[in-house]
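Q: okay, structure incoming, though there's no sequence with it:
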């Protein structure tokens, strides 16, 4: 459900930019975006909490007042272990997940960056491309919900590779997209898949190493992920400029996505270390 905000923003902003360009140009577009950010940017501080215990809840809706049997309590502790960074880095699953999720972020950032330009180069007008981008982001809202539901039925080890394969097939379609109807089919297809992969990507490390460890493990995994995510569009742009075509870089993206799917699939959940007492709720 948290993906609704990010996907909703990505759906609204292309329309805001189009409105700003219609009103006068880039200056007006940036002013409209700034006004929108100022209008809604303060709202999360009123409603966000760090973890369920802060509002008297437990994960998956379990209330703190609910009586839990000794056997069930032991099961809950085992299912949500507390890893140190050093313990996690000694496991094969950590490196396979890091590779898979980092490649996924790099490709996703590059595809999103070249979304409109690829369509316009293939003969689709800019307004239609921006409308397709807005539809793509809107479908991501639905995809985010579907991704969360998929995780309820399949472990991340299986659900994330499955969604990556759907994303890859959509990217093959995108390479061939040269008409308006194909652009909107891609927006629906890739939007659903990309939206589904976001929550699965987010929960991959907590799913393997427990939610109590997510902060310290993310301090190690986030830097390479964000660095590659930032350089992905830059490198893609260089390749596109040198060849005058998107075909080569998208073939590379397809290969990278397939390798990411295999990497996550090979990441077997490691055996949890001896359980330490979880942090007390504040």
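A: Right, received. Where do you want to start? These numbers were taken from a predicted model, which means no experiment stands behind them.
Q: can we go C-alpha only for contacts and neighbour counts from here?
A: Fine.
Q: how many residues are close by residue 126?
A: 15 (other CA atoms under 10 Å).
Q: scratch that, residue 250
A: Neighbour count of residue 250, defined by other CA under 10 Å: 21.
Q: cool, the one 10 residues further on as well?
A: Counted with other CA under 10 Å, residues neighbouring residue 260 total 25.
Q: check contacts around residue 150.
A: Neighbour list for residue 150: residue 159 [criterion: CA atoms under 8 Å, 6 or more residues apart in numbering].
Q: would you confirm that residue 194 contacts residue 145?
A: No. Between residue 194 and residue 145 there is no contact under CA atoms under 8 Å: 11.5 Å.
Q: more neighbours: which of the two?
A: Between residue 194 and residue 145, counting by other CA under 10 Å, residue 194 is the more crowded of the two (26 against 18).
Q: please give the element, helix or strand, for the more buried one.
A: Using DSSP states H and E, residue 194 maps to helix 180-209.
Q: mind listing what's buried along that helix?
A: Buried residues in helix 180-209, counted by 16 or more other CA atoms under 10 Å: 180, 183-201, 203-209.
Q: by contact count, what packs against the next helix or strand after it?
A: Once helix 180-209 ends, the next helix or strand along the chain (criterion: DSSP H and E) is helix 214-243. Contacts defined by 3 or more CA pairs under 8 Å, 6 or more residues apart in numbering; DSSP states H and E place helix 214-243 against helix 85-89, helix 92-113, helix 180-209, helix 247-266.
Q: structure two is appended below for comparative analysis:
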């Protein structure tokens, strides 16, 4: 995320966009696909890591089936909220370079700004992970939308490279929350036994958000010759999702009940 925007800019300038895609594809295969196939393991036990007994017990305290999870409102709050965040991500990130050029910031500097976005996303993921360990998930999730609001306001009023970098940092921090908070929420709320199925049924919501954000920003630009109106819409959506996410509470199933209630 840090290097690719810069490389893409260099490749496009020197070799054209078609060749740039080819070169970036080879880079992905070499530094992402092959290491993933070689070094990623399914379980800690595959690496010889043994969980303590209390860790095993803690891990099975909450485990929802797919049907149980689908009947809880929290699952769909997480899914819709994540879809909205991916909607922001694609709607802003894909058009960010064009938006900055409209604000008289050149292609080279735009690539630099997007790299700041990537750095902030990486650091933000770590920070949001720590936040999830210290506060309730609903407050962390709400905080991601507050960060999005700050990023959008900064971006809307960006007219020079310094404001562009600041907006990119705020936006990257919010996107770090997009990557970290929902993943923690799914596991903490529903356990890990059916996590793949649960995330599988919610993934289409995320996909729709990611796919439609690009189109919405582009259509609005074609109509108004500006991205500003789109960003104001995203800002209002952030306000709505901020309050919507406050209804996010940890669901209960029979495994949460005291043992004497189960007998």
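A: Perfect, I can see it now. What you see is a predicted model; the values in this text were computed from it and never measured.
Q: tm score of chain vs chain?
A: Overlay of the two chains. TM-score (TM-score structural alignment, normalised by the length of the second structure): 0.89; 255 aligned residues with a CA RMSD of 2.0 Å.
Q: sorry, back to before: to residue 40 of the first structure, which of the helices and strands packed on helix 214-243 of the first structure lies closest?
A: Of all these, it is helix 180-209 that lies closest to residue 40 of the first structure, at 22.0 Å by CA to CA.
Q: residue range for that closest one in the second structure?
A: Aligning helix 180-209 of the first structure against the second structure (TM-score structural alignment) gives residues 161-190.
Q: out of the helices and strands packed on helix 214-243 of the first structure, nearest to residue 220 of the first structure?
A: Nearest of these to residue 220 of the first structure, taken as CA to CA: helix 85-89 at 7.8 Å.
Q: equivalent range in the second structure for the closest one?
A: Counting by TM-score structural alignment, helix 85-89 of the first structure falls onto residues 66-70 of the second structure.
Q: what's the average distance for that stretch when superposed on the first structure?
A: Its aligned residues in the first structure lie a mean 1.5 Å from stretch 66-70 of the second structure after superposition (mean CA distance after the TM-score superposition for the first structure).
Q: and the contacts of that stretch?
A: 75, 76, 190, 194, 197, 198, 253.
Q: could you dump the residues you listed to CSV with distance to residue 133 of the second structure?
A: Shown next, in CSV, are these (distance: CA to CA, whole Å):
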residue, distance to residue 133 of the second structure
75, 19
76, 22
190, 16
194, 22
197, 24
198, 22
253, 22
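Q: circling back: mind putting the helices and strands packed on helix 214-243 of the first structure into CSV with distance to residue 15 of the first structure?
A: Shown next, in CSV, are these (distance: least, CA to CA, whole Å):
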stretch, distance to residue 15 of the first structure
helix 85-89, 42
helix 92-113, 16
helix 180-209, 15
helix 247-266, 26
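Q: can you tell which of these is closest to residue 230 of the first structure?
A: Between those, helix 92-113 lies closest to residue 230 of the first structure; by CA to CA that is 7.5 Å.
Q: so where is the helix or strand just after the closest one in the second structure?
A: Counting by DSSP H and E, the next helix or strand C-terminal to helix 92-113 of the first structure is helix 115-121. Counting by TM-score structural alignment, helix 115-121 of the first structure lines up with residues 96-102 of the second structure.
Q: ok, average deviation of the matching stretch from the first structure?
A: Mean deviation for stretch 96-102 of the second structure: 0.9 Å (mean CA distance after the TM-score superposition for the first structure).
Q: was I right about residue 110 of the first structure contacting residue 233?
A: Yes. When contacts are counted by CA under 8 Å, residue 110 of the first structure is listed as touching residue 233 (4.3 Å).
Q: would you point out which residue is most central in the second structure?
A: residue 178 (2.9 Å; CA atoms, centre = their mean).
Q: buried residues, the match of helix 115-121 of the first structure. List them.
A: 96, 97, 98, 99, 100.
Q: now, among those, which is nearest to residue 143 of the second structure?
A: residue 96 (22.9 Å).
Q: if we can go back for a sec, sort out which one of the contacts of stretch 66-70 of the second structure lies nearest residue 36 of the second structure for me.
A: Lowest distance from residue 36 of the second structure to the contacts of stretch 66-70 of the second structure (CA to CA) belongs to residue 197, with 21.7 Å.
Q: quick check: the nearest residue to residue 161 of the second structure once chain neighbours are set aside vs residue 82 of the second structure, distance?
A: Take residue 161 of the second structure and drop its neighbours on the chain: the residue closest to it by CA to CA, 6 or more residues apart in numbering is residue 105, 6.7 Å away. Separation of residue 105 of the second structure from residue 82 of the second structure (CA to CA, to the nearest Å) stands at 30 Å.
Q: which one's more surrounded, those two?
A: Legend: neighbour count by other CA under 10 Å for residue 105 of the second structure and residue 82, higher for residue 82 (26 against 18).
Q: grab the nearest non-local neighbour of the alignment partner in the first structure of that one.
A: The equivalent of residue 82 of the second structure in the first structure is residue 101 (alignment by TM-score structural alignment). Setting aside the residues directly before and after it, residue 101 of the first structure is nearest to residue 201 in space (CA to CA, 6+ apart), at 6.5 Å.
Q: so that neighbour makes contact with residue 159?
A: No. With contact defined as CA under 8 Å, residue 201 of the first structure and residue 159 do not form a contacting pair (10.1 Å).
Q: contacting residues for the counterpart of residue 128 of the second structure in the first structure?
A: Per TM-score structural alignment, the equivalent position to residue 128 of the second structure in the first structure is residue 147. By CA under 8 Å, 6+ apart, residue 147 of the first structure lies in contact with 195, 196, 197, 198, 199, 200.
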